[in-house]
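In: The sequence isn't on hand, but the structure is:
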């Protein structure tokens, strides 16, 4: 049903406006006081094999909604009721910013992919903190907070900029992700260099310790598939050395290799990060590389090209403790998360795994 609607109606409407309409509908239905809990009971997979505990946090299932869908914490409860085990909010910057000029989000249906150059459009850390403070304690989902550099912050100001976001938002987070891998903020990817990244992460962790007394907030860093293999190893080594909780892998790519969409059509869309199915092979490989270096004690959250329960299962057995998707959800529709979890639970049972944790890294 959704596939027919997407092919014949939704794909004919520009991507960013329809995102706003769809997200509004999700909040209006799944976020409603009476209907919302019923939606949650209908779409949440209840198989206990999916429950998992990662860095001290209990997740009802390992499938999360990746950062980018809800940048401003406008509907995390509604989104979780669609069947997601956790929702990663953001990317959020210290200062409010409009992002890049529209149009800035495009579909490549032949590739089940998206191209975006959103530019971290969000209302800023203080506004997001106010919304999170207003969330009721009951029914609150597991929340990741993804923070990035404000566009106007100079390289010299980057550490203080990230510190501000960590201070404002850390108390609401079940985990925090430092995003240094979007291609849409000038100079951001330069922060992936270990010599620059290490003091940045140490500063954010210091801020979280100071601003969230009595609780250790897990800290992860998000990287891209565009890193060379030796740089992935360097980030993994740094993660171990600094005692970080893990890595989110991977962000969008600037590569346009191997697409089915005609090259002239792709070129006409302009710059931006590519997400979706074309990332699957590279993202899978990064998980294996990271797990070999990180060892068993640190978390990998795998994202990029996850569309089916089998995709999620392969990432988990390669070494990911949790998985995320954004583009798969866009192409799959409102019941997609339940379908994913049902298929993943079936694969875990078929292969005699009593839990998600028991399957991690077994391949």
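Out: Happy to help now that I have it. Predicted model only: the values in this text are computed from it and were never measured.
In: contacts, neighbours, all on C-alpha from now
Out: OK.
In: what number of residues lie near the nearest residue in space to residue 284 that is not next to it in sequence?
Out: In this structure, residue 284 finds its nearest non-sequential neighbour in residue 315, 6.2 Å apart by CA to CA, 6 or more residues apart in numbering. Residue 315: 29 surrounding residues under other CA atoms under 10 Å.
In: And for residue 22?
Out: Residue 22 is flanked by 16 other residues according to other CA under 10 Å.
In: Structure two is appended below for comparative analysis:
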């Protein structure tokens, strides 16, 4: 009810200004109020982690980990922050975020704007939150694609001691050539290097931190199969499906539809859910799927589980529905019995 009251004010602001205002408010809220607790409902064990419920925050909302404690009060079963890069970068020129309220969509071309991994690490250390925390990592825009793995490894080294799991983002459409890393040979090389470093870090820190890969919705079925094979071959711990789409099929004629960037929200629901189903078929339960894309109500969250996901993330839905969306989705997925085979890589522990 409160969000319905303030949403017109937020929607009267430029989308990025509203985003910044909301994050700043959540930062203050988290600083002065006791730590929030997740809604306890149908806990699930995946990737060696115990999730108190199946609904999480997708990366992108809190890139620098500035508002973790405020966001924790929404009742999420897990929170993912980032995408973070080794060095700070401003991202693409503004304006770079556009609302499409007629279809409950958002287009963004932020370009991995963030303060760099050192700032994110400091923010995580300062947070009171002790739940499951995913950290999403990427490459700097000016790092040649041939050297992208070096950026991912640099971030992995920094965030590993603090993360419950680490997500490798190779699917944003807003960093030049990034999606090339979804190609068979490029992906094979990247995953091989990340898995080797994960094993080294496990020995160094005495704890196993799962790795997940975030992929795009704009993939042909054979590409999804190729990615699934690579995930199994390299014993990656999970996959997030999906990022934003570059397709405009669902928003033809809508204001701002011509803007460049990734489209999220309701228009990406069908494509992202189709990728979840394709992955579920290809992986046959060998590793868990975290679904993201177009979850604006409890039915959509349930549909993601029915397609084969074990967990669900929200982001754009929060813009249109507010924090009440989290509780609705938790309730809608509470009685879903999703089984996932234990991963052979070994146990993991939350940070």
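Out: Alright, I've got the coordinates. Quick caveat, the model's predicted, so the values are computed rather than measured.
In: overall similarity of the pair, as a TM-score.
Out: The TM-score (TM-score structural alignment, normalised by the length of structure 2) is 0.91; 338 aligned residues with a CA RMSD of 1.8 Å.
In: What strand or helix carries the aligned residue in structure 2 for the residue nearest to residue 284 of structure 1?
Out: If you follow residue 315 of structure 1 across to structure 2 using TM-score structural alignment, you land on residue 304. For residue 304 of structure 2, the host element (DSSP states H and E) is helix 298-307.
In: mean deviation of that helix from structure 1?
Out: With mean CA distance after the TM-score superposition for structure 1, helix 298-307 of structure 2 departs from structure 1 by a mean of 1.5 Å once superposed.
In: Which elements pack onto that helix?
Out: Helices and strands touching helix 298-307 of structure 2, by 3 or more CA pairs under 8 Å, 6 or more residues apart in numbering; DSSP states H and E, are helix 269-283, strand 311-314, helix 324-332.
In: Which stretches in the stretch 101-250 of structure 2 count as helices?
Out: Taking DSSP state H, counting those that start in this stretch to define them, one finds helices in the stretch 101-250 of structure 2 at 117-126, 148-159, 184-205, 221-233.
In: Need the ones you listed in TSV (columns: distance to residue 299 of structure 2 and mean neighbour count).
Out: Converted to TSV, the helices of the stretch 101-250 of structure 2 look like this (distance: least, CA to CA, whole Å; neighbours: other CA atoms under 10 Å):
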stretch	distance to residue 299 of structure 2	mean neighbour count
helix 117-126	33	18
helix 148-159	34	20
helix 184-205	34	16
helix 221-233	25	17
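In: Can you say which of those is nearest to residue 3 of structure 2?
Out: The closest of these to residue 3 of structure 2 is helix 117-126. By CA to CA, the value is 26.5 Å.
In: Read off where the closest one ends up in structure 1.
Out: Per the alignment by TM-score structural alignment, helix 117-126 of structure 2 matches residues 125-134 in structure 1.
In: just to revisit the earlier point, to residue 323 of structure 2, which of the helices of the stretch 101-250 of structure 2 lies closest?
Out: Between those, helix 117-126 lies closest to residue 323 of structure 2; by CA to CA that is 21.8 Å.
In: distance from the closest one to structure 1 after superposition?
Out: By mean CA distance after the TM-score superposition for structure 1, the fitted helix 117-126 of structure 2 averages 2.0 Å away from its aligned residues in structure 1.
In: What helices and strands are in contact with that helix?
Out: helix 148-159.
In: if we go to 10 Å?
Out: If contacts are counted by 3 or more CA pairs under 10 Å, 6 or more residues apart in numbering; DSSP states H and E, helix 117-126 of structure 2 sits against helix 68-72, strand 78-84, strand 132-137, helix 148-159.
In: Including distance to residue 102 of structure 2, could those go into JSON lines?
Out: Formatted as JSON lines, those follow (distance: least, CA to CA, whole Å):
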{"stretch": "helix 68-72", "distance to residue 102 of structure 2": "27"}
{"stretch": "strand 78-84", "distance to residue 102 of structure 2": "28"}
{"stretch": "strand 132-137", "distance to residue 102 of structure 2": "30"}
{"stretch": "helix 148-159", "distance to residue 102 of structure 2": "37"}
